[in-house]
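Asker: Sequence and predicted structure are below.
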Amino acid sequence: MYITVVILPLIGSLISGFGGRLLGYYGASVFATSCVGVSFFLSLLIFYEVGFCNSVCYISLSPWISTGTLVVNWGFLFDAVTSVMLIVVTSISTLVHMYSISYMANDPHCPRFMSYLEIFTFFMLVLVTADNTLQMFLGWEGVGLASYLLINFWFTRLAANQSAIKALVVNRIGDFGLSIGIFTLFYIFNSVDYLTIFSLTPFFQNYYLSFLGIDINTLTFIGILLFIGAVGKSAQLGLHTWLPDAMEGPTPVSALIHAATMVTAGVFLIIRFSPLVEYSSTILGILIVFGSLTTFFAAITGTFQNDLKRVIAYSTCSQLGYMIFACGLSCYNVSIFHLTNHAFFKALLFLSAGSIIHALSDEQDMRRMGSLSQFLPVTYSLMLIGSLALAGFPFLAGFYSKDFILELSQITTNSNLNSSIAALSCWLGSLSVLFTAFYSFRLIYLAFLNNSNSSKKILTGVHESNLLMLIPLIILAIGSIFIGYLTKDFFIGFGTSFWNSSIFILPYNANFIEAEFLEVQIKWLPFLLSAFGVILATIINLSRFYILINWNFHSFFAFLVSKKWFWDPIYNRFFIYPILTFGYNTTLKNLDRGFIELAGPYGTMNFIPIWANLIKKLQTGQITHYIFFMVLGLCSFFILFYLIENLQFSIFLYFVLLFFI
């Protein structure tokens, strides 16, 4: 059962991809959906056995790498964190597969699309079930590859090409940091297994690395490298630029990759390494600062976006900031609780946006919508539920996790953290609630409630989605309403033993006790800010109150934010263009076509005309000739080594034969 849940998506990907021509559109779609659906059913059984029955499962299949002290096995670790992530990944993936059957019905390459979705699910399952860092990194890189394929699915579109390359290149930065972190882990602990690393971590609290005369705490250095990997994959401030542009892929891709699974890989990495991260107060401070800044930046940027999917994409970036923020507060169980809740209502928002785009003939600009509540009543109701959950409306999924993070931010348990930084981060997180509610209901007004700005031709063709697309939306809406209430007690309830030793939890849940005794006005603050954001969006959209705003400042600020704070132009001007110029003028002209070619084919060979003519004749350009020379050289080396071992040739004769061969 445990291995089957990982292997089934791979089988579905291979058969639906290579056998799509034989199975046909519906055959490949139904088979792929069935495979991931069975994985979801098995994930429920694993969740019951591991989570509720406290029966952690550790499986070691076979050796993978064995050289010196580096011994890596194909192993799988199924603990509480893994069981929760299995539920999140397989449930959202199953619903997205079901949704895609109808959404991609008119696409001639639907089997290929289903294969890509399946291979993405497989690599994500490898990532969350690995018991060592190398196997986790295999899933990490596989997820990046699958995201490139999915974003670039419509490869004839230039924007899709550029977005896929951008996502791949930006993630290379984070992946490089993570790979260096894995090397450092092996250098320090002589192992890449999670259990070995976490059990030895307390003994390295005062262990330092010396680099260029600077002593660096080992755990802090490793934590920074792991955080760099999380920044790239989870789109934190600085490496966030790929996430909004990745909306160029089909909408089911956005729901699967950029709402529920891939972007949460970085958060999962921090949660998984919580027994190591917790020993460095510096890393906790960095997590708090970056998480709060990302939350505020993405929330205020999403307020001024007009593309339907980009607004939801920036809200994803903002919610990821809350998860990193919670990790910095040493509340890793609250972080994964918000991760679980966020997966359902964010997938609901993306798939509902896909339903709108599908009905409006691929129109994504909210300024060209309006009055859709009369044409798409079911989609409007579902989108409203998702928006309320995102805004933290009481008793919906987002309320239980996001508001609790803000309450915990009022408490500073880390004595080494500057109180002013903690206070600033707390207020940034609280202000983000206002902007989140504002852009959520701005989307509702522009798309559904305001007067229509669409043409008559488009409005006459607007229709509600079919049942195959609405069923996943209804299931996600039910999850967005009840998942927070149903899982709160055994995820973050006081005294719960659900997590056991899978993640680090402060003794006696000290943070939770203090959060319960906060002043009432502080507990009401997130709701009041959220309500104010809704009221502000209502006033601006239903009246002319916005005329009273100071337009000199407002227009400049709106222009700055609508251009995403000029992150892309700054990167292009100060990093990308200088690197490209250096690569062309220095490495290509001076090294590749200069020194190397003059020292090689255009230089040295001119002094040996006989050998030059012979080599030129051997370069026929036919692969059969090259294979013949390779086999001939290999046989010659085998003969040479045989002669050396059996006839005891002298060293001089060895080099003579080697030269002529």
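Answerer: Noted; the coordinates are in hand. Residues are numbered from 1 along each chain as shown.
Asker: For the rest of this, base every contact and every neighbour count on C-alpha atoms.
Answerer: Will do.
Asker: Find the helix or strand that Y279 is a member of.
Answerer: For Y279, there is no host helix or strand (DSSP states H and E).
Asker: from what I can see it touches Q205, true?
Answerer: Yes: judged on Cα atoms under 8 Å, Y279 makes contact with Q205 at a distance of 6.8 Å.
Asker: any shared contact partners between those two?
Answerer: In terms of Cα atoms under 8 Å, 6 or more residues apart in numbering, Y279 and Q205 are both contacted by the residues L219.
Asker: Identify the residues contacting stretch 462-469?
Answerer: Residues contacting stretch 462-469 (Cα under 8 Å, 6+ apart): 98-103, 355, 358-360, 375-379.
Asker: filter these to the buried ones?
Answerer: Buried members of these, scored by 16 or more other Cα atoms under 10 Å, are 98-103, 355, 358-360, 375-376, 378-379.
Asker: and S210, helix, strand or coil?
Answerer: Assigned by DSSP: H, G, I helix; E, B strand; the rest coil, the conformation of S210 is strand.
Asker: list the contacts for it?
Answerer: I216.
Asker: can you check F153 too?
Answerer: Applying Cα under 8 Å, 6+ apart, the residues near F153 are 113, 160, 249-250.
Asker: Need the max-distance pair from the residues you listed.
Answerer: Using Cα to Cα, the two most remote members of the contacts of F153 are F113 and A160, lying 14.7 Å apart.
Asker: which residues in the stretch 151-300 of the chain form helices?
Answerer: Under the criterion DSSP state H, counting those that start in this stretch, helices of the stretch 151-300 of the chain are mapped to 158-189, 194-200, 218-233, 242-245, 251-255, 265-272, 274-277, 281-302.
Asker: Would you mark the buried spots in the longest one?
Answerer: By 16+ other Cα under 10 Å, the buried positions in helix 158-189 come out as 159-168, 170-179, 181-186, 188.
Asker: Second structure follows, compare the two:
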Amino acid sequence: MQTSILIIVFAPLLAAIIAGLGNRKLGNMPAKVITTGGLFLSCALSWPIFLQFLGGDVAATVVPVLKWVQSGTMSFDWVLRVDTLTAIMLVVITSVSALVHLYSWGYMSDDPDQPRFFAYLSLFTFAMLMLVTANNLVQMFFGWEGVGLASYLLIGFWFQRPSAGAAAIKAFVVNRVGDLGFMLGIFGTFLVFQTTSIPEILEAAPAMAGSTITFMGARWDTMTILCLLLFIGAMGKSAQLGLHTWLPDAMEGPTPVSALIHAATMVTAGVFMVCRLSPMFEAAPAALTVVTVVGAATCFFAATIGTTQWDIKRVIAYSTCSQLGYMFFAAGVGAYGAAMFHLFTHAFFKALLFLGAGSVIHAMHHEQDMRYYGGLRKHIPITFWAMMAGTLAITGLGVYHLGAGFAGFWSKDAILEAAYASGTSAGNAAFWLGTTAALLTSFYSWRLMFLTFWGRPRWIESEHIQHTVHKTPEQAGADTTGGYHPHESPWVMLTPLVVLSVGAVLAGQMFHTQFIDTEAFWNGAIAYNEHLIHAMHEVPTLVKYAAFIVMVLGFIGAWYAYIRKPSVPAAVAQQLGPIYRFVYRKWMFDELYNYVFVKPAFWLGRLFWKAGDEGTINRFGPDGAAWLVMRGSGLAARVQSGYLTSYALIMLLGLVAAITWVLF
């Protein structure tokens, strides 16, 4: 197993180096073959490891790589650790990344910078693998920052677009805010435990419950302050409320990037970190309450915005933000297995939805506004059925008493049951907010499907599409297609959709017992609350059916508004007025941050630039010295007349002055 682990982690890095350094000299096809082959190799080796852990009661494997740091009392090596938690993440990361690589063969076929793109994808995957195999906090932070760097490169891949550059910078800066908290958490953890080794920290964490530490001039509960600082890092990486604003803007990157970042990798890093350090959080009940509240608020907040957006990728992006909220409040109430189960199922159906959206965009000549779609199910049937599977999975179609359902049914229901069964006020609030978010999830998911695949074609209204057919609306006449003919994506793009559809349908059905009910499966990789698991099975029947009921209500609402009576959405938006505009403008977070942080930062920067740098430093420094030299040179030049009599006079005056000084 040790050799397999080394290959899984370092094959993407080697592929990224070859493709990145070779670039255009290497050529498009070799770069694609090397990077995609490396990912499929890692994927093929990851599944047997996961299936081995699936049997239960398998000990963690530790693979030494090299000696790293020895400084005083602080020492740590570069070691790869694989336990049940890591095995799950290896499967998720390598499977989705391999399929995204393959999908990109078709989606990026016309891009002139394909070697660079595939090198970035593989580098991103390597950084994520480093994060999840970390045996100490510093190694985890190395992967954490590597993921941030690679996401910056991928979001801003089309750097010729100002919007892509701005989105990349925004993602980088917002994540650095969260990373400051993560760094402080790591520093504090080392201060308290005198080690960065994760197993040693988790073993010692329960004994620190109730102790206090001085932080910012006050005494705090030690584990609470450490966990809150670490959670701030998770909030940034996983786009939780307050540090979420980078996520929708990241849609400026190519669609395969959106699938990779938002489905199974970067945004789930925060959830993974909280679950990995769950024994620490178990020793800090106040921190768990904060995690629950933030997760539940994010879940509801993002779902409301998803109901108003028109860009197909932004709808799915806010859906990701909402689903991450589910994972966090599951962890907050102590159901870490349910949180990881939703991470696992979400990877399949969210990657499927993003790649399906990319297939739609590809068919509609890069048009992303759903108002200009309609009637596409007959033109791109494979994409339609794949997105139908993803929609049924995310909305949670399933029947509890029949024991059958799509992936999201099993994981989302487990989270809602855990929140209700926790018996805390925060858990109760999370249950109701999560149930409301499930209603909104069903509504905006079916809204997306109805606007895209049903109704009359509205393609004639799109400038993107009309540029391809070179027809004006008058020339097109009554035909609302405008003479455009959508086309199904090539098989290199459709194959990943088919594979992910299988996961969206079966992942929950096949693995829910191990993730939720089997303590031996986890074998100490997370804090397992057997009392909570038992209470989940005893919740009222209405709680078990809550997600199904609201899913049906959301479907009916979307059908009525976008199929039965399409005039309803505009009327509702007009009736709600400022409330609709507030939600449509994403609860005004961007405007608030622009007013509170961005404008003052730019004002301060201009002050330092104009008054400080140019007005003071340059004026009295380099510019002042240059002025003095220039003026002195001018005076000296006037003295250099070239006449011998003038030089003799100056020498005589100098001699007189010297004699005078000596005499007096």
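Answerer: Yes, it's here. From a predicted model like this one, the values you see are computed outputs, not experimental measurements.
Asker: related to what we said a few turns ago, possible to save the helices of the stretch 151-300 of the first structure as TSV with distance to L384 of the first structure?
Answerer: Output for the helices of the stretch 151-300 of the first structure, formatted as TSV (distance: least, Cα to Cα, whole Å):
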stretch	distance to L384 of the first structure
helix 158-189	29
helix 194-200	42
helix 218-233	29
helix 242-245	22
helix 251-255	17
helix 265-272	27
helix 274-277	35
helix 281-302	17
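Asker: N450 of the first structure pairs with which position in the second structure?
Answerer: Superposed on the second structure with TM-score structural alignment, N450 of the first structure falls opposite G455.
Asker: List the contacts of that match.
Answerer: Here G455 of the second structure is in contact with 374-375, 563 (Cα under 8 Å, 6+ apart).
Asker: could I get those residues as TSV with neighbour count, secondary structure and distance to A150 of the second structure?
Answerer: Shown next, in TSV, are these (neighbours: other Cα atoms under 10 Å; DSSP: H, G, I helix; E, B strand; the rest coil; distance: Cα to Cα, whole Å):
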residue	neighbour count	secondary structure	distance to A150 of the second structure
G374	19	coil	36
G375	18	coil	37
I563	16	helix	42
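Asker: Spatially nearest residue to T189 of the second structure (excluding sequence neighbours)?
Answerer: L226 (6.5 Å; Cα to Cα, 6 or more residues apart in numbering).
Asker: Could you give the number of residues near that neighbour?
Answerer: 25 (other Cα atoms under 10 Å).
Asker: next one: the one 10 residues further on
Answerer: Number of residues near G236 of the second structure (other Cα under 10 Å) recorded here: 30.
Asker: Aligned to it, what sits in the first structure?
Answerer: Match for G236 of the second structure (TM-score structural alignment): G232.
Asker: pretty sure its match contacts F176?
Answerer: No: contact criterion Cα under 8 Å: G232 of the first structure and F176 do not qualify, at 9.7 Å.
Asker: residues in contact with the counterpart of G285 of the first structure in the second structure?
Answerer: Matched by TM-score structural alignment, G285 of the first structure corresponds to T289 in the second structure. Each residue near T289 of the second structure by Cα under 8 Å, 6+ apart is listed here: 332-333, 426.
Asker: now N618 of the second structure
Answerer: G624.
Asker: Nearest spatial neighbour of the residue nearest in space to the middle of the first structure, chain-adjacent residues omitted?
Answerer: For the first structure, the residue lying nearest the average C-alpha position, counting by Cα atoms, centre = their mean, turns out to be V263 (2.1 Å). Take V263 of the first structure and drop its neighbours on the chain: the residue closest to it by Cα to Cα, 6+ apart is S234, 4.4 Å away.
Asker: counterpart of I478 of the first structure in the second structure?
Answerer: So, by TM-score structural alignment, I478 of the first structure is matched to V502.
Asker: helix/strand/coil for that match?
Answerer: V502 of the second structure - assigned by three-state DSSP - is helix.
Asker: okay, now it: neighbour count?
Answerer: 18.
Asker: try the one 5 residues further on
Answerer: Taking other Cα under 10 Å as the criterion, the count of residues near A507 of the second structure is 25.
Asker: Ok, Y545 of the second structure next?
Answerer: Neighbours of Y545 of the second structure (other Cα under 10 Å): 17.
Asker: Against A218 of the second structure, how distant is the match of I478 of the first structure?
Answerer: 53 Å (Cα to Cα, to the nearest Å).
Asker: One more: W105 of the second structure?
Answerer: Taken as Cα to Cα, the span from W105 of the second structure to A218 of the second structure is 56 Å.
Asker: G577 of the second structure now?
Answerer: 46 Å.
Asker: So which of these two has more stuff around it?
Answerer: The neighbour comparison of G577 of the second structure against A218 (other Cα under 10 Å) goes to G577, with 11 against 8.
Asker: Show me what that one aligns to in the first structure.
Answerer: So G577 of the second structure corresponds to S555, using TM-score structural alignment.
Asker: helix or strand for that match, which one?
Answerer: helix 551-562.
Asker: Where does whichever helix or strand comes after that helix end up in the second structure?
Answerer: Next in sequence after helix 551-562 of the first structure, counting helices and strands by DSSP H and E, comes helix 567-571. Alignment of helix 567-571 of the first structure against the second structure: residues 589-593, by TM-score structural alignment.
Asker: Just the residues contacting the matching stretch, thanks.
Answerer: T245.
Asker: Show me which residues of it are buried.
Answerer: Quick answer for stretch 589-593 of the second structure (16+ other Cα under 10 Å): F589.
Asker: Quick one: the helices in the stretch 501-650 of the second structure, in order.
Answerer: 519-522, 530-537, 541-544, 546-559, 568-576, 578-584, 589-593, 599-607, 619-620, 622-639, 644-663.
Asker: sec struct for the equivalent of F375 of the first structure over in the second structure, please.
Answerer: Alignment note (TM-score structural alignment): F375 of the first structure maps to H379 of the second structure. Assigned by three-state DSSP, the conformation of H379 of the second structure is coil.
Asker: And G423 of the second structure, by the same measure?
Answerer: Quick answer, by three-state DSSP: G423 of the second structure is coil.
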